[in-house]
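Student: below are the sequence and a predicted model; questions follow.
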Amino acid sequence: MEVLVYLVPLALSLGFFGLLGFLWSLKSGQYDDLDGAAWRAITDEEPNEPSVPIQIVKMDQDIRGSGRQRCPREC
């Protein structure tokens, strides 16, 4: 029974932190568009924004298109 002295405050503090996290997510707008995410998961349309930033794609194309290897140890 002595363990309850530790477990009850621990359970109450974890519940309090969970409540604070839930209230923070409500305030920050995490639950504003619940149906939009579900429809985006099942539609076949491509997103309007590229998933990889354009600058990284251009750098990758420059490296692949140069024709030379970048690893001096393996050359």
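Tutor: Yep, that arrived.
Student: could you use CA atoms for every contact and neighbour count after this?
Tutor: Fine.
Student: tell me, how many residues neighbour Phe22?
Tutor: Counted with other CA atoms under 10 Å, residues neighbouring Phe22 total 13.
Student: next up, a second structure to put side by side with the first:
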Amino acid sequence: MDSLYLLIPVALVFVAVGIKLLLWAIDNGQYDDLDKEAWRIIAEEQKHDAKHQPEEGKRQQP
């Protein structure tokens, strides 16, 4: 029972720090545009594929 007098305040401090970090991240725009990075990866793959595909109008030399 005596350990609860220590563990409950420690747990409340951890919760308070977690909430503070979450609010800090929201205020700094960490959650503003969640889809941008996913689309950026797809766009980079498309650019990479376009660079390595031969153009249709050019003939390849045998």
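Tutor: Received the coordinates, thanks. For clarity, every value in this text was computed on a predicted model and none was experimentally measured.
Student: ok, longest helix in the first structure?
Tutor: In terms of residue count, the longest helix belonging to the first structure (DSSP state H) is helix 4-27.
Student: tell me which residues are up against that helix.
Tutor: Defining contact as CA atoms under 8 Å, 6 or more residues apart in numbering, one finds that helix 4-27 of the first structure is touched by Tyr31.
Student: next helix or strand past that helix?
Tutor: Reading on from helix 4-27 of the first structure to the C-terminus, the next helix or strand found by DSSP states H and E is helix 34-42.
Student: onto which residues of the second structure does the helix or strand following that next one map?
Tutor: The helix or strand immediately downstream of helix 34-42 of the first structure is helix 54-65, counting by DSSP H and E. With TM-score structural alignment applied, helix 54-65 of the first structure matches no range in the second structure.
Student: tell me how far helix 54-65 of the first structure lies from the chain's centre.
Tutor: 25 Å (CA atoms, centre = their mean, to the nearest Å).
Student: same deal with stretch 43-56 of the second structure?
Tutor: Centroid separation for stretch 43-56 of the second structure versus its chain: 25 Å, with CA atoms, centre = their mean.
Student: just give me the residue right at the centre of the first structure.
Tutor: Gln30 (12.8 Å; CA atoms, centre = their mean).
Student: mind checking what that residue lines up with in the second structure?
Tutor: Using TM-score structural alignment, the equivalent of Gln30 of the first structure in the second structure is Gln30.
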